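# got a sequence here, can you model it:
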Amino acid sequence: MARIAFIGLGAMGYPMAGHLASSGHEVTVYNRTQATAEKWVQEYSGRFATAPAAAVEQAEFVMCCVGNDDDLRAVTLGPEGAFAAMVKDSVFVDHTTASAQIARELAEEASRRGFAFLDAPVSGGQAGAQNGVLTIMVGGEPDVYARVGPVLQSYAQMHRLMGGVGSGQLTKMVNQICIGGLLQGVSEALHFAQSAGLDAEAAMSVISKGAAQSWQLENRYKTMLAGEFDFGFAVEWMRKDFSIVFDEARRNGAVLPVTALVDQFYAEVEVMGGKRWDTSSLIARLPVKK
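The predicted structure is shown next:
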């Protein structure tokens, strides 16, 4: 068992850190809102620290899951940041969905200070985190990944090294592009089925066993038909992720017309009051017959 620090106890980080503790690891947590860290300690065995640097002082592995590039800089750099107190030859594993650029910047800084860095964004949503069945896309050196792999098993059903530093974040961008397009497709399919007078639920149950099958279709069509969106991955989070995608696309020359259109549709959902609705709420823009 390892000494581990976990930074960021949001909707994803809280259960992920819990799985580490339940697996027998010695876990110290840090969260910007201390009350959340105190609650976590009451629920799981472990300790909390009042600053990132204090959390990582004895850690072999440091896991981090915060909001964006700026949040990541805030918890890693500076006198109270994690990087100021990382143990030599330890590993910082960043589960934040962030830019590939900051992953490379932090990896370079980590190397200069004598420890390793992996970018390891996750997919599977809050339910995946709670159930310990996340998919993790990793960027970094193979030997470092080999060291961390057994720890990731605590909350992952699948993890894979995708290439050098930044490759994990790039793969997560691919993931978000697919999800946005799929959900818009499912929304339009449900709208078309109802407009044509079909039993939309029956149609989805049939086509989900054929070539149209996808996780989004099978797990979201019933709640989409019911107009239920108070769960899952929030629209405002997806738009944050899309902004990262578009920044990267401007650098690499990728052309993403459908993703850009879906982002516009999510902007409309936000105007409807749906910033915290699940990403399947794209269907809310379309007239759904009851």
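
# from here on, just use CA atoms for contacts and neighbour counts.
Will do.

# against which helices or strands is the longest strand anywhere in the chain packed?
The longest strand of the chain (DSSP state E) is strand 156-163. Of the remaining helices and strands, those touching strand 156-163 by 3 or more CA pairs under 8 Å, 6 or more residues apart in numbering; DSSP states H and E are strand 134-139, helix 142-152, helix 167-195.

# another one to check against the first:
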Amino acid sequence: MIIGFIGVGAMGGPLARNLIRAGKTVHVYNRSPERVERTLAAGTTGVRAASFRDMAGCETVFTCLALPEHVREAALDPKGFYAALRPGSIHVELSTIDPATAHELAEEAQRHGVAYVQCTLGKTPAHAERAEEPLFIGGDEAAIERLRDLFPLIGVPNYVGGIDAACAVKLISNLIGMTNLAVLAEGLRLGEKAGLERTTLLHLLADTGARSFQMDVRGPWLAEDDYAPRFALDLALKDVRLGCAMAEGWGLSPRLMETALGLYRQASEAGHGGEDCAAVFKAV
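Presented below is the predicted three-dimensional model:
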């Protein structure tokens, strides 16, 4: 199988490298030449692609891009890869996008005779590099069946059903996680008012119902005012915004999450968008 891979940044790069390490022929496109070079260095079966049109001979094309509009541009532009792919090809979308965008892509793919699969990613670049990334897969069932031997090369497949479910799992995860982080930030501010140092409060809370993934991972960074961008605040803002819009589109009102969205927006507007999402603390 000849594979195309568009977007080899923090998340896409490890997955593309896993495919190359497995001996798959992978045509790699990214606007950053340095990221292409790093990906091609994983093995001898990688091929540099100069444009989206260089995906013309690929049977399956993966996209892993930062924003829904980037995916839309790559696929739907008159010079995009949908116009280049042969009927019977497959588009596997790895990005964190909203269901509305995913359905738009799926409908346009169908018009070109291309099958659409949403395969949203669940964890970190480190997990992706080790092929331990959770994959939330939904969409064209026949295409998914054709790719069943390919998915384990890049991660841990979870077949969740339709496109909506594949998009929603990651958005729900980030909605809950980022809202938890905002609540943790508020709690640490309360502790400061009570005269408690952040490290002391985190230690005391670790054996209570307040404990969470965000407390375990980002609590120590918050205690040290360490905002190095492991997951940038602006990306968190994008995911929370998309998740809230998804909920509203389905007639729900995620009030706590909308409040968290406001805090991330405030932190971004204050100039902290390039820092880790823990910098929401600065907006509390």
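
# give me the TM-score for this pair.
Remark: TM-score between the superposed chains equals 0.88 [TM-score structural alignment, normalised by the length of structure 2]; 283 aligned residues with a CA RMSD of 2.5 Å.

# so how far is the longest strand of structure 1 off the chain centroid?
Computed by CA atoms, centre = their mean, to the nearest Å, the separation of strand 156-163 of structure 1 from the middle of its chain amounts to 13 Å.

# who touches it?
Residues outside strand 156-163 of structure 1 that contact it (CA atoms under 8 Å, 6 or more residues apart in numbering) are 132-142, 145, 149, 152, 168, 171.

# biggest separation within the residues you listed, which pair?
Spatial extent of the contacts of strand 156-163 of structure 1 (CA to CA) is set by the pair Gly132 and Glu141 at 24.5 Å.

# okay, those two: which has more neighbours?
Taking other CA atoms under 10 Å, Gly132 of structure 1 and Glu141 do not tie; Gly132 has more neighbours (21 against 16).

# what's that one in contact with, if anything?
Contact partners of Gly132 of structure 1, counting by CA under 8 Å, 6+ apart, are Met16, His19, Ser154, Tyr155, Ala156, Gln157.

# if we go to 7 Å?
By CA atoms under 7 Å, 6 or more residues apart in numbering, the contact set of Gly132 of structure 1 is His19, Ser154, Tyr155, Ala156.

# pretty sure Ala131 of structure 2 sits in a strand.
No - counting by DSSP: H, G, I helix; E, B strand; the rest coil, Ala131 of structure 2 is located in no strand; its state is coil.

# now do the longest strand of structure 1 against helix 142-152, angle only.
Counting by axes from the mean of the first three to the mean of the last three CA atoms, to 10 degrees, strand 156-163 of structure 1 points 170 degrees away from the direction of helix 142-152.

# Gly262 of structure 2 matches what in structure 1?
In structure 1, the residue paired with Gly262 of structure 2 is Gln264, using TM-score structural alignment.

# so what touches the one helix or strand that match maps to?
Gln264 of structure 1 belongs to helix 257-271 when elements are defined using DSSP states H and E. With contacts defined as CA under 7 Å, 6+ apart, helix 257-271 of structure 1 is touched by Ile177, Gly180, Gly181, Val235, Arg239, Leu282, Arg285.

# likewise for stretch 64-75 of structure 2?
Ile6, Gly7, Gly12, Phe52, Gly80, Phe81, Tyr82, Glu93, Leu94, Ser95, Ile97, Thr101.

# quick check: Asp278 of structure 1 touching Gly227?
No - with contacts counted by CA atoms under 7 Å, Asp278 of structure 1 stays clear of Gly227, the gap being 10.5 Å.

# more crowded one of these two?
Neighbour count, other CA under 10 Å: between Asp278 of structure 1 and Gly227, Asp278 has more, with 21 against 14.

# residue in structure 2 paired with the more buried one?
With TM-score structural alignment as the criterion, Asp278 of structure 1 lines up with Asp276 in structure 2.

# can you tell me which of the helices and strands packed on strand 156-163 of structure 1 is packed in deepest?
Mean neighbour count (mean count of other CA atoms under 10 Å) peaks for strand 134-139 among those, with a mean of 26.

# which of the residues in stretch 12-25 of structure 1 are buried?
Of the residues in stretch 12-25 of structure 1, Met12, Gly13, Tyr14, Pro15, Met16, Ala17, Gly18, His19, Leu20, Ala21, His25 count as buried by neighbour count, 16 or more other CA atoms under 10 Å.

# scratch that, stretch 25-38 of structure 1
The neighbour-count check on stretch 25-38 of structure 1 (16+ other CA under 10 Å) flags His25, Glu26, Val27, Thr28, Val29, Tyr30, Asn31, Arg32, Gln34, Thr36, Ala37, Glu38 as buried.
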